[in-house]
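Enquirer: Sequence first, then the predicted structure:
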Amino acid sequence: MDPMELLGTLGKKYSPDILRTAEEPASAQELSDELDIPVTTSYRRVEALNELGLLEDDEETSEFGEPGQSQTVYRRTVDEIVIRFDGTEMEIESIERETTTQPLSSVWDDLSRGIGGDD
């Protein structure tokens, strides 16, 4: 990830708000509505953040509207971005979101057992 490109994108109005809000999957239209920003700006910011790998298409929760039309939803891929300055060098570290591959029903079963279920 190019540090200058990252800083430039994060420095644009609404980019940090979009990243904060995209903790849960949302379309560019939904982000626009929730953050009260112009929809064209929302699409541009989402595209730039997606290209940097800070947002990802969440195909599992893509939404379908009118027949033949679908809305891509996006989700934040990082929980933290750390920028360090060391003399004339700049280092960027991103801490990715933890994801689980375990199905929700399995997680629920594990939790139920731990709370005094089947043990």
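Expert: That came in fine, so what should we check first?

Enquirer: From now on I want contacts and neighbour counts done on CA atoms only, so please keep to that.
Expert: Will do.

Enquirer: ok, now how distant is Ser105 from Val46?
Expert: Between Ser105 and Val46 the distance is 31 Å, computed by CA to CA, to the nearest Å.

Enquirer: Looking at those two, which one has more neighbours?
Expert: Val46 (26 against 9; other CA atoms under 10 Å).

Enquirer: helix, strand or coil for the more buried one?
Expert: Here Val46 takes the helix state, with states given by DSSP: H, G, I helix; E, B strand; the rest coil.

Enquirer: Put this next to the previous one:
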Amino acid sequence: MADFKILAKDSSFRNNILKALSDEYSRTILNFTIAEPKSVVDIVKECNVPMTTAYRRVNELKENKLLKVTGSIITDDGKKYFLYKSRLKAIYVVFGLESLDVQIVDNDDMGTSAYW
């Protein structure tokens, strides 16, 4: 069963979540990385996100603690790519009369990493 966490109204993490949800590319990246880690190259190819936008959004999401680096891969030609996974499995936003509540469910099946 999922453990819901209600975020404080003055929480910067809450504000970062709302900002990410308001951006189509950020929503796409978060959704695409829930189930398994993906590289920025995977995001570009499979989600049709422009390369510079993908790198910019991934960096923002990582800085705002919405994505985690879970590992890296090295291609045959020696290029190294980090793999990113969403820290959140679900986000619930409840908007009502004079209220805006944000509830989250952590992505618990992330395992452990030396990067976080």
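Expert: Received, thanks. Note that this is a predicted model, so its numbers are computed, not measured.

Enquirer: TM-score for the pair, please.
Expert: After superposition, the two chains reach a TM-score (TM-score structural alignment, normalised by the length of the second structure) of 0.71; 98 aligned residues with a CA RMSD of 2.1 Å.

Enquirer: For the second structure, list the residue farthest from the centre, please.
Expert: For the second structure, the residue at maximal distance from the C-alpha centroid (CA atoms, centre = their mean) is Leu97, at 28.7 Å.

Enquirer: Which residue of the second structure sits opposite Glu34 of the first structure in the alignment?
Expert: Aligned counterpart of Glu34 of the first structure in the second structure: Glu46 (TM-score structural alignment).

Enquirer: Which strands or helices does the helix or strand hosting that match pack on?
Expert: Under the criterion of DSSP states H and E, Glu46 of the second structure resides in helix 40-47. Packing partners of helix 40-47 of the second structure (3 or more CA pairs under 8 Å, 6 or more residues apart in numbering; DSSP states H and E): helix 24-32, helix 51-63, strand 80-86.

Enquirer: okay, those in CSV with distance to Ile17 of the second structure next?
Expert: Conversion of those to CSV gives the following (distance: least, CA to CA, whole Å):
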stretch, distance to Ile17 of the second structure
helix 24-32, 10
helix 51-63, 9
strand 80-86, 12
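
Enquirer: Need the winner for burial among the ones you listed.
Expert: Across these, averaging neighbours per residue (mean count of other CA atoms under 10 Å) puts strand 80-86 on top, at a mean of 20.

Enquirer: Run the chain-centre distance for that one.
Expert: Relative to its parent chain, strand 80-86 of the second structure has a centroid offset of 11 Å by CA atoms, centre = their mean, to the nearest Å.

Enquirer: counterpart of that strand in the first structure, which residues?
Expert: So strand 80-86 of the second structure sits over residues 70-76 in the first structure, by TM-score structural alignment.

Enquirer: Could you list the residues in contact with the matching stretch?
Expert: 19-20, 22-28, 54-59, 61-65, 97 (CA atoms under 8 Å, 6 or more residues apart in numbering).
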